[in-house]
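Asker: My questions concern the predicted model and sequence given below.
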Amino acid sequence: MAHISEEVPGDERGTLLLFVESQRTAIRESLAGLTAEQAASRPSASELSLSGLVKHVAGVELTWLRMAQGRADESERSPEDWADAFRLTGDETIESVQAFWDEVTAELVAFVRDLPSLDESFPLPPAPWFPENAKVSMRWMLLHLVEEFARHAGHADVIRESLDGTKAMG
């Protein structure tokens, strides 16, 4: 997959896409050189694993894309299987989850590039953490993805360092 930085201009839209990509990359790089067993392990106090984090953020990106598109989210989970969003299940592999995330990323980038304006908005779903009947802009969504991915990139840093001492910043 080509890096977005090679394809987008430095305007606001391009800059936001670059910041989202930067955080995606930080999460993806946390898996470099690990076995599937290492990536699935939970070496820190957290219940999170690196492979589970990748699956989670790919699903989060799809959920926000579908909300912005006004489409149903085909990956939506019930409260009973919520934990499965944070671990590989069935025949899922790191490679299959990353390939899925590549597809979601390509779709999100194409969607954002084709928007007439980042001021376009969409409604947030009913949830205790969202104001009732709230709408957000596409700009807000991209900034939220930066926030979400950065939070999980930090988790990934701690997990990776707990695994084998590898530090994201050297």
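Answerer: Cool, the structure landed. Owing to the predicted nature of the structure, the values given are computational and were not obtained by experimental measurement.
Asker: all contacts plus neighbour counts: C-alpha atoms, from now on.
Answerer: Noted.
Asker: which ones are touching the residue nearest to the spatial centre of the chain?
Answerer: Central residue check for the chain by C-alpha atoms, centre = their mean: the C-alpha nearest the mean position is that of Val57, 3.0 Å away. With contacts defined as C-alpha atoms under 8 Å, 6 or more residues apart in numbering, the neighbours of Val57 are 148-149, 152.
Asker: the helices in the chain, which residues?
Answerer: Chain-ordered helices for the chain, with DSSP state H as the definition, fall at 12-29, 36-40, 50-69, 94-114, 138-164.
Asker: which of those helices sits most buried?
Answerer: Mean neighbour counts were taken over the helices of the chain using mean count of other C-alpha atoms under 10 Å, and the top value, a mean of 22, falls to helix 50-69.
Asker: Next, the angle from it to helix 138-164.
Answerer: 180 degrees (axes from the mean of the first three to the mean of the last three C-alpha atoms, to 10 degrees).
Asker: for comparison:
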Amino acid sequence: MNVPARITVCPERQMLEYMLDRNRAELIDTVRGLSETEARRRLVPSMTTSIGLIKHAAFAERKWFQHILGGLPESACDGAMVGEASFDISDDETVADVIAEFERASSRARAIAAGIDLDATREHPACGTVSLRWIYLLMIQEFARHAGHSDILREQTEATRRS
């Protein structure tokens, strides 16, 4: 994922898109260099793993951009659409596969959002009326939080390498 140099002043939409892309890239960077075993290691009681966070982020992209913003039925979205199952990684999926899945979902999200005004609204069954601006802010928050989770998992993994 190619993120431009740090941007601090620009129009609102450009800033939102930049921050979202930056957080997408940060999340991916947390798994680069981990082995397949390390990326799958469960270091907390939940289903959270480094690779699982990327897989879940791809689900979030599909849910919010393809299904809610784009209006596609869940069956027409290009991947798993079940929340908790989005952390499940099959034995045949690699880190590279999951990163590629997330990058495809991110690319499709960009394409869907490109022609939509920030103030355009859609209905979400649980959240009610949401705007594209709100979706951007939600995804920025979501990916920043998950990058932080994955940073901690990586730090724990790297500590075990040294011991």
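Answerer: Yep, that arrived. Because the structure is a prediction, the values reported are computed rather than measured.
Asker: right, and the helices of structure 1 - which one's nearest Ala83 of structure 1?
Answerer: Between Ala83 of structure 1 and these, the shortest gap by C-alpha to C-alpha is with helix 50-69, which sits at 9.5 Å.
Asker: Could you tell me the angle between that closest one and helix 12-29?
Answerer: Orientation check (the same axes, to 10 degrees): helix 50-69 of structure 1 against helix 12-29 gives 160 degrees.
Asker: count of residues packed around Thr89 of structure 1?
Answerer: 10 (other C-alpha atoms under 10 Å).
Asker: To which residue of structure 2 is it aligned?
Answerer: Correspondence of Thr89 of structure 1 to structure 2, assessed by TM-score structural alignment: Ser90.
Asker: Next one: that match from Ala58 of structure 2, what distance?
Answerer: To Ala58 of structure 2, Ser90 of structure 2 is 15 Å away according to C-alpha to C-alpha, to the nearest Å.
Asker: what do you get for Glu38 of structure 2?
Answerer: Distance, Glu38 of structure 2 to Ala58 of structure 2, by C-alpha to C-alpha: 20 Å.
Asker: Ok, Ser131 of structure 2 next?
Answerer: 20 Å.
Asker: Kindly report the same for Arg154 of structure 2.
Answerer: 20 Å.
Asker: before we move on, what about Thr30 of structure 2?
Answerer: Taken as C-alpha to C-alpha, the spacing of Thr30 of structure 2 relative to Ala58 of structure 2 amounts to 15 Å.
Asker: likewise Thr94 of structure 2?
Answerer: Between Thr94 of structure 2 and Ala58 of structure 2 the computed distance is 15 Å (C-alpha to C-alpha).
Asker: Span of stretch 34-44 of structure 2 from start to end?
Answerer: Across stretch 34-44 of structure 2, the straight-line distance between its terminal residues is 17 Å, by C-alpha to C-alpha.
Asker: Ala153 of structure 1 is in contact with Ile27, isn't it?
Answerer: Yes. Here Ala153 of structure 1 reaches Ile27: they are 4.9 Å apart, a contact under C-alpha atoms under 8 Å.
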